[in-house]
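S.K.: let's see this in three dimensions:
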Amino acid sequence: MTTSYGTPVVLDRREGPHGEVVLRRHGPLLQIIANGCFLMDTSDGRSERLLVDAALAALDGRPRPDVLIGGLGVGFSLAHAAADPRWGRITVVERERAIVGWHRDGPLAHLTASALADPRTEIVESDLVDYVNETSATFDALCLDIDNGPGWTVTEGNAGLYAPAGLASCARVLRPKGVLAVWSAEPSPEFEGTLRNVGFQQVRTEEIPVARGVPDVVHIGVRPG
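M.R.: From the prediction side, this is the model:
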């Protein structure tokens, strides 16, 4: 049965360097829309939590691993990582200042207040593509959720992240046997093939069934040691 919540109510609308970003309320749900493209809402979060858990499991017991989370969104991935004492440093890269503000003192604050107060957490306001190309920091895991998938990007510039050169940059900031986890709204055998072709090992896809349509997935790859 489909639940009807009526017409969504816009809570905030901002123009940023990458276009328009909107936060709206639809019944009990909060939704983020970027350039007219639905990104995510607060309805579930299972696949975002899987993104974090699958990366940790693939690290095979590495003590206090550091994780880079690409995309703050509604905060499911950050909150889940911060709730797990096994993680070390938690760095979140988010390019939209509006989204960061909605979490710090806006309508999304109740979802991530504890995580933002955690001393392990750092928020970096930057474009993720630029960050992985330029940073000298390294991490044990990269958990990326900035698009609807490798073939369904929010902005054209993000497409390069899923190409061989972008994945090479991801591998560069990963420590030996570090894990890359990429969220997608649909499976992508082509992306799996690209991961293998650029040298990632133990490539696999984990699925989260949804009520209708294709499952959400997390693509996993391990950098060689």
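S.K.: contacts, neighbours, all on C-alpha from now
M.R.: Noted.
S.K.: buried residues in stretch 199-216?
M.R.: Using 16 or more other CA atoms under 10 Å as the test for burial, stretch 199-216 gives Gly199, Phe200, Gln201, Val203, Thr205, Glu206, Glu207, Pro215, Asp216.
S.K.: one more to line up against the first:
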Amino acid sequence: MTAVYDSPVVLDRRDGPYGEVVLRRHGPLLQIIANGCFLMDTSDGRSERLLVDAAYGALDGRPGPHVLIGGLGVGFSLAHAAADARWGRITVVEREPAVVDWHREGPLAELSADALADPRTEIVEADLVTYVNETSDTFDALCLDIDNGPGWTVTEDNGGLYSAAGLAACARALRPGGVLAVWSAQPSPEFEGTLRNVGFRQVRTEEVPVARGVPDAVHLGIRPG
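M.R.: The predicted structure follows:
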């Protein structure tokens, strides 16, 4: 018999620095909602894992690369990176303290506890857009997943990340030959064009088919050496 689940159950609701964030359980799934907008759940994770794998593959075997994961979310990208011994350091930038708490001592710990305990992992509580613009660190890969895509941002301020100026800041945060990987709920030819216009090379999009609707996508670009 197929299980039938009632309405989602709210596990935690908080007023964060950028509005309301909610963690809820719907049957076996955990879901994150921000300001009433569904962000993600624990149903799949294929495209989040692709985000990490595609970035590593574009580095052509560079030893011990340092990856920045933008957005902790439900933890799929972090867990996948930490399960791969080839990554040297893993820095995760997450702006919502509630999301970090849910991973450290809440229901999402079941997905990320091992990754958080990995000595390569560092969690930075900061706004990604501000962090990329201000950091003096450089990375081999930026894996960004903070919105539903370049055209569907969680908050208006995030839009600047996908502009020419925002992508130029991403390029500055990358070492020569480093890779920028951006998750999106649908392919964006316009975003590909912006990547090329600001100087990224080998720009391409990898897609992950979904049960209904347009595929998820990972946009990739290489900073010239």
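S.K.: need the max-distance pair from the buried residues of stretch 199-216 of structure 1.
M.R.: The span of the buried residues of stretch 199-216 of structure 1, defined through CA to CA, is set by Gly199 and Pro215 at 26.2 Å.
S.K.: structure 1: which residue goes with His219 of structure 2?
M.R.: Superposed on structure 1 with TM-score structural alignment, His219 of structure 2 falls opposite His219.
S.K.: have a look at how far, on average, the strand or helix carrying its match is from structure 2.
M.R.: Under the criterion of DSSP states H and E, His219 of structure 1 resides in strand 216-222. Overlaying structure 2 shows strand 216-222 of structure 1 at a mean distance of 0.3 Å from the equivalent residues (mean CA distance after the TM-score superposition for structure 1).
S.K.: quick one: contacts for Leu195 of structure 2?
M.R.: Ala164, Leu167, Val203, Gly221 (CA atoms under 8 Å, 6 or more residues apart in numbering).
S.K.: and for Thr91 of structure 2?
M.R.: By CA under 8 Å, 6+ apart, the contact list for Thr91 of structure 2 reads His66, Val67, Leu68, Ile69, Thr121, Glu122, Ile123, Val124.
S.K.: point to the residue nearest the middle of structure 1.
M.R.: Closest to where the C-alpha atoms of structure 1 average out (CA atoms, centre = their mean) is Asp145, at 2.3 Å.
S.K.: in helices, which of the contacts of Leu195 of structure 2 fall?
M.R.: Taking DSSP state H, the ones among the contacts of Leu195 of structure 2 that sit in helices are Ala164, Leu167.
S.K.: farthest pair within the contacts of Leu195 of structure 2?
M.R.: Ala164 and Val203 (14.7 Å).
S.K.: skip the chain neighbours and tell me the closest residue to Phe139 of structure 2.
M.R.: Among residues not flanking Phe139 of structure 2 along the chain, Leu174 sits closest, at 4.9 Å (CA to CA, 6 or more residues apart in numbering).
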